[in-house]
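**Q** Next come a sequence and a model predicted from it.
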Amino acid sequence: MRFTDQCVVILGGNAGIGLAAARQFAAEGARLALTGRNPQTLHAAAKECSALAVRADMGDVAQTHAALAEIAEALGGIDVLFVNAGVGGFAMVPEVTETFWDEIHTVNLRGAFFAIQHALPLLRDGGAIVITGSIGSLAAVPGNVAYAAAKAGLRAMARIVAKELLPRRIRVNLISPGPTDTDIFKRDASAHDIAAMRDMLSAVVPMGRMGTAEEVASAALFLASKEASFINGVDLYVDGGCLELG
């Protein structure tokens, strides 16, 4: 097993890609700690994966800092940090408000950066950081300006962090999912709307279907593992060919 006795922290590990990754890390022997905003789903995920659960909102830097300190005290240093928590939202350029912009960036860019910064003293040399980006950072999708800008900033930030951490042999990589079948797009939607959305999203993927949370999580585990020991600073598209073949 690739992660036996390694301490793996998943920020945003209570649903979707984060939960799929938690299940896979647990199956490969990791000692897990999960954070999330929803206490019910967080504790359910932690129970399923035999993980430490620490409630924290990525948009609140103080909460993330406190969560990382609690995790380090309970489990020791961190071998793998998976920065997965994020929020979405669509608005056309004329409709973007300062509040909307800040809500997206506070979590997806500001929160992610300071989470990594606060984790650095806890990360063991030779460890790995994996960050969930998005192909939206490169695809010009109308209505996606705030989210795309945040994820593009995250991509640029990750490459610089990777360069600065070279002396410590800590690798930093991104996974950028394309359309992925998670609960996010299903919230407060009817079965008919969900089916229509799935058909619409599948139609833009050259492979003809949406990805699964498990497929994206598998890519994250690969980048976190020693199998990717010579991979650093990449943005790995897990998108069914959207960017390269679309």
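**A** That came through, no problem.
**Q** alpha carbons only for contacts and neighbour counts from here, please
**A** OK.
**Q** Mind naming the longest strand for this structure?
**A** strand 123-132 (DSSP state E).
**Q** got the contact list for the next helix or strand after that one?
**A** As assigned by DSSP states H and E, the chain's next helix or strand after strand 123-132 is helix 145-164. With CA atoms under 8 Å, 6 or more residues apart in numbering as the test, helix 145-164 has contacts from 88-93, 96, 101, 104-105, 108-109, 112-113, 131, 133-134, 136-138, 170-174, 232-235.
**Q** so of the residues you listed, which ones are in strands?
**A** 131, 171-174, 235.
**Q** Same list (those residues) but as CSV, adding distance to residue 24 and neighbour count.
**A** Output for these, formatted as CSV (distance: CA to CA, whole Å; neighbours: other CA atoms under 10 Å):
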residue, distance to residue 24, neighbour count
131, 16, 25
171, 20, 28
172, 20, 27
173, 18, 27
174, 18, 27
235, 21, 20
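**Q** and which of those is nearest to residue 84?
**A** For those, the residue nearest residue 84 by CA to CA is residue 131; the value is 6.0 Å.
**Q** one more structure, for comparison:
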Amino acid sequence: MNKLNGKTVLITGGSSGIGLATAKLFSAEGARLAITGRDPERLAAAKEQLGGDTLTIASEAGCLNDIETLLSQVKQHFETLDVLFLNAGVAEPTPLEMATEEQFDHIMRVNFKGVFFTIQKALPMLNPNASIIVTTSITNRSGTPNFSIYAASKAALRSLVQSLALTLIGRGIRVNAINPGPIDTEGFNRLPLPGEVFQAIKDDIEARSPIKRFGAPDEVAKVALFLASDDSAYVVGEEIVVDGGMTLVCLP
């Protein structure tokens, strides 16, 4: 317990799923928290679960104006940051023949552009020995026919983590990634697919998984805690896979 005692943490996409599970764990470990989300109702529900001391901010992850406003509020509240967990993202099916420019721009803006500029604009607030954690996805190393834009955005993040890890380690700032496989989150369950198609995809994933189930957000949160804490002081530029073995059977 208390692995994050006294540390200040910002979690984007912290109102549900992996982000909320991580916020709960970090809070239990002594962190002072700020979380973001797009839905005011989910943010309010998250604040109720996390406690009144949690700073909750409605923010669009891919909008530079929102990023600047977010970090201004965090600076006013905390002054500095010890942990920046960039977890906000969007996933939607984009079959090649049906994908639109609007979809392409939206996914890349939220999943890649938003992460890059949040890190850039948060730099003046980051304490020495700060930890930056980025959520990628196992799709960034495998062919994903109907989610090609999403997969490409996550592959861009994998590359970004490696480059920024070298850029920032001289300042004492570590950059690493968590690479989740199939996780049973609200976001996954809200994929815009017909019910029978969604169930078929879920059944197929469970059948192909070596562990024969989806992961839980709490299981990813524990890896985030490792990367946020001093336990990972010698881990730089890595991408830790949390997927129940899926990449062992799904990658070429």
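**A** Good, I have the coordinates. Since we're looking at a predicted model, the values are computed, not measured.
**Q** which among the contacts of helix 145-164 of structure 1 end up buried?
**A** 90-91, 101, 104-105, 108-109, 112-113, 131, 133-134, 136-137, 170-174, 232-235 (16 or more other CA atoms under 10 Å).
**Q** In contact with residue 9 of structure 2, which residues?
**A** Taking CA under 8 Å, 6+ apart as the test, what residue 9 of structure 2 contacts is 31-34, 81-85.
**Q** ok, now how distant is it from residue 125 of structure 2?
**A** Relative to residue 125 of structure 2, residue 9 of structure 2 is positioned 11 Å away (CA to CA, to the nearest Å).
**Q** how distant is the longest strand of structure 1 from the center of its chain?
**A** Centroid separation between strand 123-132 of structure 1 and its chain, computed with CA atoms, centre = their mean, to the nearest Å, is 13 Å.
**Q** now swap in stretch 137-151 of structure 2 and tell me
**A** 16 Å.
**Q** Could you tell me where it falls in structure 1?
**A** Mapping stretch 137-151 of structure 2 onto structure 1 (TM-score structural alignment) gives residues 134-148.
**Q** can you pull the buried residues of that stretch?
**A** 134-137, 143-148.
**Q** Quick one: neighbours of residue 102 of structure 2, just the number.
**A** 8 (other CA atoms under 10 Å).
**Q** Report the set of residues contacting both of residue 9 and residue 125 of structure 2.
**A** In contact with both residue 9 of structure 2 and residue 125: residue 81, using CA under 8 Å, 6+ apart.
**Q** coming back round to it: out of the buried residues of stretch 134-148 of structure 1, who's nearest residue 181 of structure 1?
**A** Distances from residue 181 of structure 1 to these, taken by CA to CA, are shortest for residue 134, at 14.1 Å.
**Q** Quick check: that closest one touching residue 179?
**A** No. Here residue 134 of structure 1 does not reach residue 179: they are 9.4 Å apart, not a contact under CA atoms under 8 Å.
**Q** who's in contact with residue 6 of structure 1?
**A** Taking CA under 8 Å, 6+ apart, one finds 29-31, 78-80 in contact with residue 6 of structure 1.
**Q** repeat for residue 169 of structure 1
**A** Going by CA under 8 Å, 6+ apart, residue 169 of structure 1 touches 125-127.
**Q** and it, what pairs with it in structure 2?
**A** Residue 169 of structure 1 maps onto residue 172 in structure 2, by TM-score structural alignment.
**Q** Residue 65 of structure 1 now?
**A** That one, residue 65 of structure 1, aligns with residue 68 by TM-score structural alignment.
**Q** What's the match for residue 111 of structure 2 in structure 1?
**A** Aligned counterpart of residue 111 of structure 2 in structure 1: residue 108 (TM-score structural alignment).
**Q** Confirm for me that that match is in contact with residue 86.
**A** Yes. Here residue 108 of structure 1 lies in contact with residue 86, judged by CA under 8 Å, at a distance of 5.1 Å.
**Q** which SS class is the aligned residue in structure 1 for residue 35 of structure 2?
**A** In structure 1, the residue equivalent to residue 35 of structure 2 is residue 34, according to TM-score structural alignment. In three-state terms, and counting by DSSP: H, G, I helix; E, B strand; the rest coil, residue 34 of structure 1 is strand.
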